[in-house]
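Novice: Model the structure of this input:
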Amino acid sequence: MDDSALVRRLVTTALQADAEISVVGVAVNGRDGVEQVKALDPDLVVLDIEMPEMDGLTALDRIREDRPRLPVIMFSTLTARGARQTLDALGRGASDYLAKPSGAGSLGASIAAVRDELVPKIKALVGARRVAGLPSARPAPVTQPVRRRLVRTAPDALLIGCSTGGPDALAQVLSQLPAAFGLPIAVVQHMPPVFTGMLAQRLDGVSALRVREAAEGDVMEPGQVLVAPGDRHLRLRRVGAKVSVRLTEEPPENFCRPAVDVLFRSALEVYGGNVIAVILTGMGQDGLRGTEALAARGAQVLAQDQASSVVWGMPGAVVGAGLANEVLALPAIPARLRGLAEG
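Specialist: Got it, this is the predicted structure:
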């Protein structure tokens, strides 16, 4: 649902090009959209934030009253205002978001850009919902941990990777860690520029830890969380006795920049296997190869379970490869981290 005829046409054309997707309704404003959701019972909603009569945030609240588990993807502008509104929407229960095309280039290029980003999100979210809703569905079997030597000393750092559903998952985890948490923390959340800075501010507001967007040369310190900035890889490097941040514009990995794999590989060079690696909810397999390298050196690997994940792509890949020492529901992760941090 969107108040712009051009955007409605763009999104509809992009989705109808996929044989597995049917557009069952197109709304011109939030009020119309809420009524269509009730009448048409769709599998997923794409919702603009700024609309007349009823804005997207209000429409999301109304939809959630009747359909608390219906996947909703927010359509947002790449601006500070758009980032703030998108994070508000994610906090209110939106499943994911998509940045609107910048306007540069042809209509065909814009349609292709929306199709390439939106279609995989739709399939991942609808697929996850259908699996969870099947009467016979059960949590995926947990692969037994690989028999390998674990580092038994107190870890040197905590590394977290996430994507779809990550902002809310991060808020739940970080809000339960004390100010005296003894490890430095580095986070890769797949998000564009501006959004990651806003995310860091919000996480700082709900956590006793110091949370901020990473900058070149930042030092990893206990009780501090550094969030990789959008469109930059976050690497760790040792400078004397300290470990600092290096931000790079190297090519994307796993179609992502920042990428979890980049952070994890660099952490291996600095800390060896003496880290805790956590893979939270997210689409795709970013983090799998980096986790594999860390696990081979004895790192402790935690993965979020399927039932509590918005999309079980990233943690599911780690579990399926037998790399996770523990597969935990999201609410159980903070307490486990507190225990592991003490060695």
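Novice: use CA for all of it now, contacts and neighbours both
Specialist: Fine.
Novice: can you tell me how far Q300 sits from T281?
Specialist: 18 Å (C-alpha to C-alpha, to the nearest Å).
Novice: who's more crowded, the two?
Specialist: Each of Q300 and T281 has its neighbours counted (other C-alpha atoms under 10 Å); T281 has more, 29 against 25.
Novice: Could you check how far that one is from G287?
Specialist: Counting by C-alpha to C-alpha, the gap from T281 to G287 is 11 Å.
Novice: what touches both of these two?
Specialist: Common contacts of T281 and G287, defined by C-alpha atoms under 8 Å, 6 or more residues apart in numbering, comprise M314.
Novice: So in this protein, which helix runs the longest?
Specialist: In terms of residue count, the longest helix belonging to the chain (DSSP state H) is helix 107-133.
Novice: What residues sit buried inside it?
Specialist: Residues 110-112, 114-115, 118-119, 121-122, 124-126, 128-129 are the ones in helix 107-133 that count as buried (16 or more other C-alpha atoms under 10 Å).
Novice: Distance from the chain centre to it, please.
Specialist: 15 Å (C-alpha atoms, centre = their mean, to the nearest Å).
Novice: Another sequence for comparison is provided below:
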Amino acid sequence: GIPVIYDIVRNLPAELNCPVFIAQHLPDAFMEFFARQLSAQTDRTVCVPKSGAEIRERTIYISPGSAHLTCGQSGRRRKIEHLDHYAGSRYSPSVDALFESVARVYGAGALAVVLSGMGNDGAAGAVHLSAAGANIIVQDAESSVVWGMPGAVAKAGLADAILPPALMTRLLARAVK
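Specialist: Coordinates of the predicted model:
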């Protein structure tokens, strides 16, 4: 998962100005290190944000390992929120919690990417994204170390595309043209 995240972030099109949210299953002690390593791959701002931080364009937000990263909105202001508990998932940080909040805040304007990982985290959140009209792409089984998370989304019929990481970056480049 992490090398693929580095590769995708390194190849994000310069014209793609939206915020990027990442929920990676890592212990809290590693999140700042992960953010620093990811920052070396891009000219975008990369951070493990505090709850209440305003969401900005061209910023990559890494979920803390001790809470669930979610998005909130008050009027036109979009902000980061942390949940200490999310009943819908046994994973922390939870992709489901993130996806559900992104569906509420960004709706059809969201694009979700589910990469290799164990379990089914992301599948329940993908239901919310799909209902909101968002697009969801998942990593293919052949390039995944473990096809649990992307496989759960694909098997639920929620994936708009099933691709290897190299084609995901091409798709992102085409999306901004």
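Novice: May I have the TM-score of the superposed chains?
Specialist: Here the TM-score for the pair of chains, by TM-score structural alignment, normalised by the length of the second structure, is 0.93; 177 aligned residues with a C-alpha RMSD of 1.5 Å.
Novice: Please name every helix or strand in contact with the next helix or strand after the longest helix of the first structure.
Specialist: Using DSSP states H and E, the helix or strand that follows helix 107-133 of the first structure towards the C-terminus is strand 157-162. For strand 157-162 of the first structure, the packing partners by 3 or more C-alpha pairs under 8 Å, 6 or more residues apart in numbering; DSSP states H and E come out as strand 185-189, helix 260-271, strand 275-279.
Novice: Can you tell me which residue sits nearest the middle of the second structure?
Specialist: Note on the second structure: the residue nearest the mean C-alpha position is I22, at 4.0 Å, using C-alpha atoms, centre = their mean.
Novice: What's the match for that one in the first structure?
Specialist: Matched to the first structure by TM-score structural alignment, I22 of the second structure sits across from V187.
Novice: Check the contact between its match and G166; I expect there is one.
Specialist: No: counting by C-alpha atoms under 8 Å, V187 of the first structure sits too far from G166 to count as a contact (10.3 Å).
Novice: And the residue of the first structure most remote from its centre, how close does it get to V270 of the first structure?
Specialist: The C-alpha centroid of the first structure is most remote from G240, which lies 33.1 Å away (C-alpha atoms, centre = their mean). G240 of the first structure is 11 Å from V270 of the first structure, where distance means C-alpha to C-alpha.
Novice: Also G30 of the first structure?
Specialist: 50 Å.
Novice: Between these two, point out the one with more neighbours.
Specialist: G30 (27 against 19).
Novice: Number of residues surrounding the residue mapped onto V102 of the second structure from the first structure?
Specialist: Residue mapping for V102 of the second structure onto the first structure gives A267, with TM-score structural alignment as the criterion. A267 of the first structure sits with 26 neighbouring residues when counted by other C-alpha under 10 Å.
Novice: Contact partners for A267 of the first structure?
Specialist: With C-alpha under 8 Å, 6+ apart, A267 of the first structure has these contacts: 235-237.
Novice: change it to 6 Å
Specialist: L236 (C-alpha atoms under 6 Å, 6 or more residues apart in numbering).
Novice: ditto for V260 of the first structure
Specialist: Counted by C-alpha under 6 Å, 6+ apart, V260 of the first structure has contacts 161, 188, 286-287.
Novice: try it again with 8 Å
Specialist: 161-162, 188, 286-287, 290.
Novice: So which of the residues you listed is the closest to L47 of the first structure?
Specialist: C162 (22.8 Å; C-alpha to C-alpha).
Novice: what's around that closest one, how many residues?
Specialist: Residues near C162 of the first structure, counting by other C-alpha under 10 Å: 28.
Novice: so which helix or strand takes in A35 of the second structure?
Specialist: A35 of the second structure belongs to helix 28-39, assigned by DSSP H and E.
Novice: circling back: what does the residue farthest from the centre of the first structure correspond to in the second structure?
Specialist: G240 of the first structure maps onto G75 in the second structure, by TM-score structural alignment.
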